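# Predicted model, plus sequence, below.
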Amino acid sequence: MIPFNKPHLTGKEVHYIYEAVHSGKISGNGIFTKKCHDFFTSTYGFTKTLMTSSCTDALEMSSLLMDIQPGDEIILPTFTFVSTANAFVLRGAKLVFVDSLATEPNMNVELIEGLITSKTKAIVVVHYAGVACDMDVVMNIAKKYQLFVVEDAAQAISSYYKDKPLGGIGDFGAFSFHETKNIISGEGGLLAINNSDYCNRSEIIWEKGTNRSAFFRGETDKYGWVDVGSSFLPSEIISAFLYAQLENVAEIQAKRLEIWNTYYNTLSPLAEHKKLRLPYIPAYATNNAHMFYVICNSLEERTALIDYLKAHNILAVFHYLSLHKSPYFSDKHDGRSMDYADQYAETLVRLPLFYDLSTEDQEFICTKILSFYSEKI
């Protein structure tokens, strides 16, 4: 079976873990945590960065930093992973979902302004497949109504909106290093704090509500409980693994993009004949090759394609179900239709894409997809 994903090792992960273990400090915020923080601030220009145990944790930190209270309204896409929503539900917020675009799964930012009320506190954007939302529109709306902006950049490392790195445009940006992402540490995440007003408090929330980090820098003679917080920072072992990946980010991204382009070029004839749709990359966005998907013409066609590929030992998978229709939220939704998101939920198929996918396997996958549509005719 050709898997959907296979974690890639650069070669230094175990070596750096060995270094971390023998440094005498394997709890969080050690030498490799600092190396990762320095990498993100120097490479992408984020104001401050904090390693977290997951992107979910990073999003929950942003919710605490914005002091989300029961009744506050959060505008976010319905076509996203549940962590995007849970981070704010946990604080008692009301979710206001937005439909996707006709051209791509990203949220339709032109719908945001019409959903703003006096209770709106933040706009949360998700850069689906590492492709940017139109952030100028989002930031202009946020400025006009004095709202926070959180970027769920779980899939968007090394991807840009115009010349700005994703995760570095809104007040906060959340990244994932889950093993399905481009750069991995098994589990793991990062919060980018781009609004300098929240740098100090972010560190306190990160350290369980204490000023422990300031104490270890010698900025205070003792530390104690000064705010709300939780245990968000990961062990040094996770950061050590991640740092080996970060050292090779350019090479990893280049290889993934090569695979992405092969899919796109080989399957383009199907798109030209309206047999399926391929990913759309707006002019303002770059492509970090996080994912390659095709969009079928119906749920039945998608099911048949996935089954056909599986019969030929290829694991392709669908993706999110619209959150506004989920068992948890369906009776809380305001009734607006989300036709495009529902369409993607029923017709989108993700193809295998990972660093070690061989040319032969990719050619085999493409051949079988072409054969499927040839047989359909």
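Everything's here; your move.

# hey, let's count contacts and neighbours off CA atoms from now on
Will do.

# quick one: the strands in the stretch 151-300 of the chain?
In the stretch 151-300 of the chain, strands defined by DSSP state E, counting those that start in this stretch lie at 160-161, 164-165, 172-176, 189-193, 293-295, listed in chain order.

# Second structure follows, compare the two:
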Amino acid sequence: MNIPFNKPYMTGKELGYITQAHARGHLAGDGEFTKRCHRWLEERTGAHAAFLTHSCTGALEMAAILADIQPGDEVIMPSYTFVSTANAFVLRGGVPVFVDIRPDTLNLDETRIEAAITPRTRAIVPVHYAGVACEMDAIMAIARRHGLLVIEDAAQGIMAGYKGRALGSIGHLGTFSFHETKNIISGEGGALLINEPELVARAEVIREKGTNRSRFFRGEIDKYTWVDIGSSYLPGEIIAAFLWAQIEEANSITARRLAIWRRYHEALAPLERARRLRRPIIPAGCQHNAHLYYLLLPSPNERTAFIDTMKNASVNCVFHYVPLHTAPQGQRVGRAHGKLPVTTDLADRLVRLPLWLGVEEQQERSVSAIIGFFHE
């Protein structure tokens, strides 16, 4: 039996909630299920306000507008991330400034940020890779010293934390993804967390196509009109209903994923001691969510051989990002601060293992195939 890299999980309540949404006669955005999701996100994270969006990409685009990114403004971020992290700011005319990552967590190296700051720098975008927190205390201190905004790309960070605080709630703005590859899913979907109260009113307008429609629905004005730039960032109520079924099971979903993660971690410890691979590192103070389990192999060639061998064993393992500073568009619109040797090296050697709810039944076969590769 083939073991896919990912398989979307359903709790069993999704279709029932979608039926309820239809019965209420409200399938556009901001219905009852959307409001439930907003309340949960605000209570779970401590954010001042949370807004569902059609994707994490949309949430990042909203963040770029709220940050008032203008042509030529620079935004510091890792190169080892998904294209949406950079695209959101490039769409406003911003310039991504790619900074190297830490060798332990693969997160933005906080010790290299300050040297990359120029008079045009406007924001720092830490990306919490694999649901493991960046060193947010240091990043926030740098931002305060230089008057910069911090926008957390917590696409992989739902139910994860840093020193007891939810990821996405520490910077001025934060974003989540509910894409089908994430821990809590709605197929496509995302959320924007607003941690600065003065940004809430404008965020609401931007999300509603630049109109004050939300105020109209609350009875605060007698008609709504166009008051700012914006776009249609709302998800439909069917998406929110699906998401609510997932959110209700967020604790149990996370616990099961952590159990799968720990099984890999324990089983592969002898191979790390033998220096055949490196396992993920979770620093003290980081409460991860088992978003993914990766290995760092000794060389790119060994990674290729590993992926091919696992595929022949019907275990689908995959690499991850091509660093943005090496991509054609990244070279056109951004700049790298230095040569980024850690990013380049680790991106060539990283491989991700299957981790999804239900893989537990077949995990021992995956573990056996992995161990067998190194003992050939």
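That came through, no problem. Model, not experiment: these values are computed from the prediction.

# Do you know the score for how well these two fit?
Here the TM-score for the pair of chains, by TM-score structural alignment, normalised by the length of the second structure, is 0.98; 374 aligned residues with a C-alpha RMSD of 0.9 Å.

# F88 of the first structure is nearest to which of the strands of the stretch 151-300 of the first structure?
For those, the distance to F88 of the first structure is smallest for strand 172-176, at 13.7 Å, taking C-alpha to C-alpha.

# can you tell me the mean distance of the closest one from the second structure after alignment?
With mean C-alpha distance after the TM-score superposition for the first structure, strand 172-176 of the first structure departs from the second structure by a mean of 0.5 Å once superposed.

# Excluding sequence neighbours, find me the nearest residue to L243 of the second structure.
For L243 of the second structure, the nearest residue in space outside its immediate sequence neighbours is S186; the separation is 4.9 Å by C-alpha to C-alpha, 6 or more residues apart in numbering.

# What separation is there between the residue mapped onto the one you found from the first structure and E236 of the first structure?
Pairing criterion TM-score structural alignment: the partner of S186 of the second structure within the first structure is identified as S185. As defined by C-alpha to C-alpha, to the nearest Å, S185 of the first structure lies at a distance of 11 Å from E236 of the first structure.

# same question, K332 of the first structure
Taken as C-alpha to C-alpha, the spacing of K332 of the first structure relative to E236 of the first structure amounts to 41 Å.

# Have a look at the two and say which one is more surrounded.
The residue with the greater number of neighbours, taking K332 of the first structure and E236 and applying other C-alpha atoms under 10 Å, is E236; the counts read 26 against 14.

# For the more buried one, give me its contacts.
20, 25-33 (C-alpha atoms under 8 Å, 6 or more residues apart in numbering).

# from those residues, which would you call buried?
Buried by 16 or more other C-alpha atoms under 10 Å: 20, 26, 28-33, out of the contacts of E236 of the first structure.

# Nearest to N248 of the first structure among those residues?
The shortest approach to N248 of the first structure among those belongs to F32, at 15.4 Å (C-alpha to C-alpha).

# Next up, identify which helix or strand that closest one is on.
helix 31-44 (DSSP states H and E).

# Without its sequence neighbours, what residue ends up closest to the spatially most distant residue from the centre of the second structure?
Largest separation from the mean C-alpha position in the second structure: D222, at 38.6 Å (C-alpha atoms, centre = their mean). Of all residues beyond its chain neighbours, the one nearest D222 of the second structure is F216 (6.3 Å), with distances taken as C-alpha to C-alpha, 6+ apart.

# Relative to S176 of the first structure, how far out is the spatially most central residue of the first structure?
Among the residues of the first structure, the one closest to the centroid is A154, at 1.6 Å (C-alpha atoms, centre = their mean). The span separating A154 of the first structure from S176 of the first structure equals 4 Å under the rule C-alpha to C-alpha.
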